[in-house]
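# Next input, structure requested:
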Amino acid sequence: MSIRLLLADDQALVRGALAALLDLERDMQVVAEVGRGDEVVEAARTHEAQVCLLDIEMPGRSGIEAAREVSEQLPGVRSIIVTTFGRPGYLRAAIDAGATGFVVKDTPARELAEAVRRVHQGLRVVDPTLATASLLGGPNPLTERERDVLRAALSGAPVATISTQVHLSPGTVRNYLSSAIRKTDTATRVEAARTAQENGWL
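Next comes the predicted model:
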């Protein structure tokens, strides 16, 4: 019996390349492809996928959010994050969301296929370099509210605009920003937001 795969990536070329590679494996079959994170659960359910390979940055819902939905709604289905963004914070967030695999897109085809087999067997597969970086980097130091405020700050928007977006008073926004700047050891809110993004904390 072939392992039934769902591929989720908003870039059709990447999806097509992954599908072509994995379909070469005798024990694998790509049964569904989607370009949006909010289409993953329905497609996985409809096509009876057993393993979902998810990109992180997709419209509708991120791969990490999609992995959480798969874990909650389809408990027998496994998820692997396959991403360009090898950031330690993303790895921790993916594992917390219920993903059982995390590999980067330049992983050789043979290793990716082996990762799919291991995850299908109920094992966890994590890129070793990222695992080390994640352990050394420690947990995400930012609170959920600090992350909300920093996401809004990424564009360089003024405090008044940020406060409107996150539904908080300007004074509260300033407090969260100063706390986040301290925790990220940066000098400005934009620097703090970029540092948090680079670490996969947002």
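
# Only C-alpha atoms from now on, for both contacts and neighbour counts.
Will do.

# What number of residues are in the vicinity of T129?
T129 has 11 neighbours, counted by other C-alpha atoms under 10 Å.

# where's the helix or strand that it is a member of relative to the chain centroid, distance-wise?
Using DSSP states H and E, T129 sits in helix 128-137. Relative to its chain's centre, helix 128-137 lies at 16 Å (C-alpha atoms, centre = their mean, to the nearest Å).

# can you give me the strands in the chain?
Here the chain has its strands, by DSSP state E, at 3-8, 28-34, 51-54, 78-83, 101-104, 125-126.

# Excluding sequence neighbours, find me the nearest residue to A133.
P88 (5.8 Å; C-alpha to C-alpha, 6 or more residues apart in numbering).

# how about this one, so we can line them up?
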Amino acid sequence: MIRVVIAEDQQMLRGALTSLLKLEDDIEVVADVSDGQAAWDAIQKYNPDVCLLDIEIPYITGLEIAKRLKSAGDKSKIIIVTTFARPGYLQKAIDAQVEGYLLKDEPIDYLIEAIRKVMNGEHVISSDLAATLFLKQNNPLTDRETEVLKLAKEGWTTRDIGKTLFLTNGTIRNYLSSAIQKLEVETRQQAIDKAREKGWI
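Sure, this is the predicted structure:
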């Protein structure tokens, strides 16, 4: 029996996935949860064979859970599901060594087969996602520019970011200005939106 934890914040989709997977004789859904913290707790409690994780669940993202599990040497197989065919996200998932990366609009039979395949040691990526690897753009932002944009994305002011990173307001503004130029946009918000769309923050 393949024991699965599902983490998906869209209740209708989570309910549908749970119901459909329960119909399979060789799959057992041991927990279905709506956020990353609940997913982490369920994984620690049930020690599942497969973790089916939405990439952008609240509190702890699916990718962050994947990184934690791999760092801890956990043997659970990880399948990331997403609505986003973004090269940056796919690259992050590959870097996190997940076993599967699927688009949510795949047929349920494809997902079920993916679960069985990763249990057999295979890797599964939606074909539409695999194509995005060839469109991958290198992230032009430095680590510090990325960090500053991430904090700005959370609604932090220049002053707040400066205090947190122990940098002057002028330095923070310089990082934001540099990021805006590199991303070829005109405002801080446009820089945040573009970096997020590319999967860089």
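
# And G137 of the first structure, how far from A32 of the first structure?
Distance of G137 of the first structure to A32 of the first structure, computed by C-alpha to C-alpha, to the nearest Å: 36 Å.

# out of those two, which sits in the busier spot?
Taking other C-alpha under 10 Å, G137 of the first structure and A32 do not tie; A32 has more neighbours (19 against 12).

# between the strands of the first structure, which gets nearest to N175 of the first structure?
Nearest to N175 of the first structure, of all the strands of the first structure, is strand 78-83, at 33.5 Å by C-alpha to C-alpha.

# Return the set of buried residues in the helix ranked longest in the first structure.
For the first structure, the helix with the greatest residue count under DSSP state H is helix 170-184. Going by neighbour count (16 or more other C-alpha atoms under 10 Å), the buried part of helix 170-184 of the first structure is 170, 173-174, 176-181, 184.

# Who are the contact partners of the spatially most central residue of the second structure?
The residue lying closest to the centre of the second structure (C-alpha atoms, centre = their mean) is I55, at 3.1 Å. Shown in contact with I55 of the second structure (C-alpha atoms under 8 Å, 6 or more residues apart in numbering): 61-63, 80-82.

# Distance of the residue of the first structure most remote from its centre relative to S178 of the first structure?
Going by C-alpha atoms, centre = their mean, the residue of the first structure most distant from its centre is G171, 31.7 Å out. Distance, G171 of the first structure to S178 of the first structure, by C-alpha to C-alpha: 11 Å.

# give the contact list for I162 of the first structure.
Counting by C-alpha under 8 Å, 6+ apart, I162 of the first structure touches 149, 152-153, 170, 173.

# Let me see the ranges of the helices in the second structure.
Remark: helices assigned in the second structure by DSSP H are 11-22, 36-46, 62-71, 87-95, 108-119, 127-132, 143-153, 158-165, 169-182, 188-197.

# mean shift between the first one and the first structure?
It stands for helix 11-22 of the second structure. Aligned to the first structure and superposed, helix 11-22 of the second structure gives a mean residue distance of 1.5 Å (mean C-alpha distance after the TM-score superposition for the first structure).

# Need the nearest residue in space to A114 of the second structure, chain neighbours excluded.
Nearest residue to A114 of the second structure, sequence neighbours excluded (C-alpha to C-alpha, 6+ apart): V124, at 6.2 Å.

# Nice, that's everything, thank you.
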